[in-house]
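Visitor: Got a predicted structure here, sequence first:
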Amino acid sequence: MRTYRELFRTPEFTPFFLTLTAQIAAMTVAGLGLATLVYRDTGSPLLSALALFGPSLAQVVGATTLLSAADRLPPRAAIVGVALLLALGTALQAIPGLPVAAVFAVLSVQGLIGSVGGGVRMGLLHDILTREGYLLGRSLLNIAVGVCQIAGYGAGGLLVALLSPRGALVTGAALFACAALCARLGLSRRPPRAAGRPSVAESLRVNRLLLSLPARRRAYLALWVPSGLIVGCESLFVPYDPGHAALLFGCAALGMLAGDVTVGRLLPARWRGRLASPLHALLAAPFLLFAFGPPLPVAAVAVAVATVGYGASLLFQERLMALTPDELSGQALGLHSSGMLTLQGVSAALAGVLAQRTSTPTAMALLAGLSLLVTAALAYAGRADGRGSGNEEERGTRDRKPGSALSLVTARRSEAGATGRSRRRAES
């Protein structure tokens, strides 16, 4: 599968694509409206940042307790149910006079729901496109995310200006409902990818196994930390320039779109392994300019250039999928999504604290510098372990084969003991 057009000839990809784009548009419009509403009511950069990215903090709870459901629920029913619950929560946030504490309580519930929804969606994408088409499909979806965010932030800014922040929230709720309808009418019924009932114990056990291989751990850290810190910078766009935050968010989405097109469609395969870390460095470096409080035109260009680096995520996702068995793709991708969103929420909170103790421009520059340090450390660790990379690749390939240790994590408890022994022999 080589072109985006071929993706739309794949059965079920079009309704899946429309469902996801409607949901991203809903989150964008509603997020901007809620962040603006909270900032107007409280004047707090911390609370404004948490309103925009706060649901991400609840992802860590969902990842450790609910994530096994990503492979053990019927995908269509789960996607429809998640979208309807998000629509309900967004509509509740639009109620006039709702206390700030109640707003954040609803956000926390939405984060828990989203931790399962992300794994279900990405696992279904992997089923629809297979492993060979996954990178191209993720590239197209990331492009759609960028376009929806550009349009969503533009529309959200207009809704906030012409109507009110609550008008943006109501629009977001309606878009979530449209996503649920599209999934219900367009997707076919599929059985769960894995047998058994979702449980906290199963979620923890599979997560431990997914993180047991150093190559997968590095891939997860690379997917979570450097970009998560830059999202913390973006969470301060509203306090940095309340009147033009939508423009800065739109520039970020435009840069991300360019990066995803370049990596997913244009970048030759031989360059993929070499450019992942440089792209992460590009993601952070331009944000250092915010230490000087640049005017809006300079800030907008810096943001657009920097966010091209988000394309690195596609390269690390491809590596993660190469080391993960198909029947656990939902939980593996859900763990990626939940960890990424959790780091985004933590970074947004850290950004708010730094902004209140120093200043908004200083906080953005500090987070960008920390992202560069993490990127350098991960790149050094990868090179230092280069001699053992062949063993990690071999073990990751074994994990994907039927009957391997990682493939048998959903088997009976009596089989789990033999699985653990075979893993220890593979590691010795």
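Guide: Everything's here; your move. On a predicted model such as this, the values are computed, not experimentally measured, just so you know.
Visitor: C-alpha from now on. contacts and neighbour counts both.
Guide: Will do.
Visitor: and G196, what helix or strand is that in?
Guide: Using DSSP states H and E, G196 is not contained in any helix or strand.
Visitor: how close does it get to V238?
Guide: The gap separating G196 from V238 is 45 Å, by C-alpha to C-alpha, to the nearest Å.
Visitor: ditto for S44
Guide: Counting by C-alpha to C-alpha - S44 and V238 are separated by 10 Å.
Visitor: More neighbours: which of these two?
Guide: Set S44 next to V238 and count neighbours by other C-alpha atoms under 10 Å: V238 wins out with 23 against 17.
Visitor: With adjacent residues omitted, what lies nearest to the residue positioned nearest the centre of the chain?
Guide: For the chain, the residue sitting closest to the mean C-alpha position, by C-alpha atoms, centre = their mean, is S337 at 4.4 Å. Of all residues beyond its chain neighbours, the one nearest S337 is G118 (6.3 Å), with distances taken as C-alpha to C-alpha, 6 or more residues apart in numbering.
Visitor: I figured the one you found hits H336, correct?
Guide: No: look at G118 against H336 with C-alpha atoms under 8 Å: they stay out of range, at 9.2 Å.
Visitor: Quickly list what's touching both of these two.
Guide: Taking C-alpha atoms under 8 Å, 6 or more residues apart in numbering as the contact definition, G118 and H336 share no neighbouring residue.
Visitor: how many neighbours does R218 have?
Guide: Taking other C-alpha under 10 Å as the neighbour definition, R218 ends up with a count of 18.
Visitor: That one - nearest residue in space that isn't next to it in sequence?
Guide: The spatial neighbour of R218 that comes closest, neighbours along the chain excluded (C-alpha to C-alpha, 6+ apart), is L378 at 7.1 Å.
Visitor: Roughly how far does that neighbour sit from F53?
Guide: Per C-alpha to C-alpha, L378 is found 25 Å from F53.
Visitor: out of those two, which sits in the more crowded spot?
Guide: Under the criterion of other C-alpha under 10 Å, the comparison of L378 against F53 puts F53 first, with 27 against 17.
Visitor: For the more buried one, which residues are in contact?
Guide: When contacts are counted by C-alpha under 8 Å, 6+ apart, F53 touches 31, 235, 344-345, 348.
Visitor: I'd like those as CSV, with secondary structure and distance to A368 appended.
Guide: Shown next, in CSV, are the contacts of F53 (DSSP: H, G, I helix; E, B strand; the rest coil; distance: C-alpha to C-alpha, whole Å):
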residue, secondary structure, distance to A368
G31, helix, 23
S235, coil, 13
Q344, helix, 13
G345, helix, 16
A348, helix, 13
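Visitor: ok, structure two:
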Amino acid sequence: MEATVSDERPPADGPATFREVFAEGEYRAIFAASVLSWLGDYVARAAVTVMVYRETESVALSATAFAVSYLPWLVGGPLLTTLAERYRYRSVMVAADLARMVLMALVAIKGLPVAAVLTLLFLVTLANPPSQAARSALLPVILPGDRVVLGLSLNASAGQAAQVVGYLVGASIAVVNPTVALLLNATTFGLSALLVRFGVRDHPAAMTAAHRSHLLRETAQGFQMVFGTPIMRAIALLVFASMLFSIVPEGLAAAWADDHHDGMQAGLSQAVIMAANPVGFILGGLLIGRMVAPARRLRLIRPLAVFSPLVLVPAFLNPPPTVVALLAAACGFAVAGLLPTANGLFVQVLPDGYRARAFGVMATGVQVIQGAAVLVTGLLAERFPIPKVVGVWSAAGVLLMLLITLRWPSAAAVDAAVRAAGHRQPAGQAARVVAPRSAPAQEGPTSGITAATR
């Protein structure tokens, strides 16, 4: 795939190249720091579940140790991400990494009570929302035009790859010594802090102290911006709906493989099903993000949105695990072609002073919806066969996506929203807000609107 990278800039309406994106030193630093943090997180998550289970022999406590990483998003994600708007992005990311490094080193201390381990893990994950919000808000500042879309695709694909590798490495190390895995995670946070501190410029905060009001009010303004603006509300509904259905095969993989492994070892069946969606996501994000022109990616939003749940409907027929994995991979491919475009468009229609807060709203919604989807389908699977649950759930997803895409804004409305973002300012804030960088006006009504946080 690297052989397709050209030495020359693509035409104005063509897709950005990997070389253009990685030519930006700040992006290289953020990308490397993110990959390190993700790898460490997934290694530690696998290790902690093993460690807690060994200490307690309780499946419930082991599962709690795994699930605690999602809790901060549920109890205060938007509030915590608002902090990233108040302070310099680099400072937020470095402080979060250093705090997580120290806390993970404490988790690695042998002999800690399980309650103390769970408390420390919760504190570790409290740093995730502001750190991720700062990174998300910074990307459109350092990557102009279509480069931000490819950058988002690269980040999403790298995150999926880190998940697969991290779980495998973490589980392997944890069998021998969980402490080593936890110290490895602490080390990755330290390295990430160094990369960000010395590789990213000290950009000013989006909101100065003079323009702050109250943390709750500022958080509420983030919700108002996302759901009170038609174009952003449409993007939010699209993203949330895609998460509602694409996560289900992965969430039900353990029970599905145990009941329908079709001669294949149950553990192998589970691994194949769980890995399929991330693999499809990686391929879709890189291929569509790099090889499809920006204007065409926008036109693909509607068909990809409908295709993502549609491809899972054949699960109703109870196919073998390998076929289920192929269906899940195709779903991941479609979602990967959809999300970076939607995310890129989202950041382009937001004024600078709202990006971190809006990220908090979206990221929290994604976490809640994914958890709810797995919970609801899991409860349904207690009474009905899993293939039928997934098939019917996905068919309902097709109907929902059809409704959402029928109300998707026109190209003219999208273009107007991107242009309007340059004139919109956060409530109570003066003209210091920097308009998001969009493509030149002469590129036409859709070519500069290249797009629109799994």
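Guide: Right, received. Where do you want to start? This structure is a prediction, so every number in the text was calculated from the model and none was measured.
Visitor: ok so, going back, quick one: what's aligned to the residue nearest to S337 of structure 1 in structure 2?
Guide: In structure 2, the residue matched to G118 of structure 1 (TM-score structural alignment) is Q132.
Visitor: Distance check, that match against A421 of structure 2.
Guide: When C-alpha to C-alpha is applied, the distance between Q132 of structure 2 and A421 of structure 2 equals 22 Å.
Visitor: of these two, who's got more company?
Guide: Set side by side, Q132 of structure 2 and A421 show more neighbours around Q132, with 23 against 20, by other C-alpha under 10 Å.
Visitor: sec struct for that one, please.
Guide: Using DSSP: H, G, I helix; E, B strand; the rest coil as the criterion, the local structure at Q132 of structure 2 reads helix.
Visitor: The residue nearest to the centre of structure 1 maps to what in structure 2?
Guide: With TM-score structural alignment as the criterion, S337 of structure 1 lines up with A363 in structure 2.
Visitor: V149 of structure 2 is in contact with G289, isn't it?
Guide: Yes: with contact taken as C-alpha under 8 Å, V149 of structure 2 and G289 are classed as touching, separated by 7.0 Å.
Visitor: Which one of the two is surrounded by more residues?
Guide: V149 (33 against 29).
Visitor: how about the more buried one, what's its match in structure 1?
Guide: For V149 of structure 2, the aligned position in structure 1 is occupied by L135, per TM-score structural alignment.
Visitor: And for R45 of structure 2?
Guide: Residue mapping for R45 of structure 2 onto structure 1 gives G31, with TM-score structural alignment as the criterion.
Visitor: Now its match. Nearest residue, chain neighbours left out?
Guide: L52 (5.1 Å).
Visitor: quick one: contacts for that neighbour?
Guide: When contacts are counted by C-alpha under 8 Å, 6+ apart, L52 of structure 1 is found next to 31-32, 34-35, 235.
Visitor: Same check on V176 of structure 2?
Guide: Applying C-alpha under 8 Å, 6+ apart to V176 of structure 2 gives no contacts.
Visitor: Please pull up the equivalent of L194 of structure 2 in structure 1.
Guide: Alignment note: L194 of structure 2 maps to L181 in structure 1; criterion TM-score structural alignment.
Visitor: So what's the residue count around that match?
Guide: As a burial measure, the neighbour count of L181 of structure 1 was computed by other C-alpha under 10 Å and equals 15.
Visitor: What residues of the helix or strand where it lies count as buried?
Guide: Of the helices and strands defined by DSSP H and E, L181 of structure 1 is found in helix 165-186. Neighbour-count burial for helix 165-186 of structure 1, with 16 or more other C-alpha atoms under 10 Å as criterion, is recorded at 165-180, 182-184, 186.
Visitor: How is the residue mapped onto A205 of structure 2 from structure 1 classified with respect to secondary structure?
Guide: When the two structures are superposed using TM-score structural alignment, A205 of structure 2 falls opposite P192 in structure 1. Three states are possible here, and by three-state DSSP the one that applies to P192 of structure 1 is coil.
Visitor: and the gap between P192 of structure 1 and N207 of structure 1?
Guide: Distance from P192 of structure 1 to N207 of structure 1, counting by C-alpha to C-alpha: 18 Å.
Visitor: do the same with W224 of structure 1
Guide: Computed as C-alpha to C-alpha, the W224 of structure 1 to N207 of structure 1 distance reads 15 Å.
Visitor: Could you do G369 of structure 1 as well?
Guide: Distance from G369 of structure 1 to N207 of structure 1, counting by C-alpha to C-alpha: 30 Å.
Visitor: Kindly report the same for A300 of structure 1.
Guide: Separation of A300 of structure 1 from N207 of structure 1 (C-alpha to C-alpha): 39 Å.
Visitor: Would you mind listing the residues in contact with G137 of structure 1?
Guide: Neighbour list for G137 of structure 1: 4, 7, 125, 129 [criterion: C-alpha under 8 Å, 6+ apart].
Visitor: Aligned against structure 2, show me the partner of the first one.
Guide: This means Y4 of structure 1. Counting by TM-score structural alignment, which is the criterion used here, Y4 of structure 1 corresponds to F18 in structure 2.
Visitor: Its match - how many residues pack around it?
Guide: Other residues within reach of F18 of structure 2, judged by other C-alpha under 10 Å, total 19.
Visitor: isn't it right next to R290, touching?
Guide: Yes: look at F18 of structure 2 against R290 with C-alpha under 8 Å: they come within range, at 7.5 Å.
Visitor: Need the residues touching each of the two.
Guide: By the contact definition C-alpha under 8 Å, 6+ apart, F18 of structure 2 and R290 are jointly contacted by L150.
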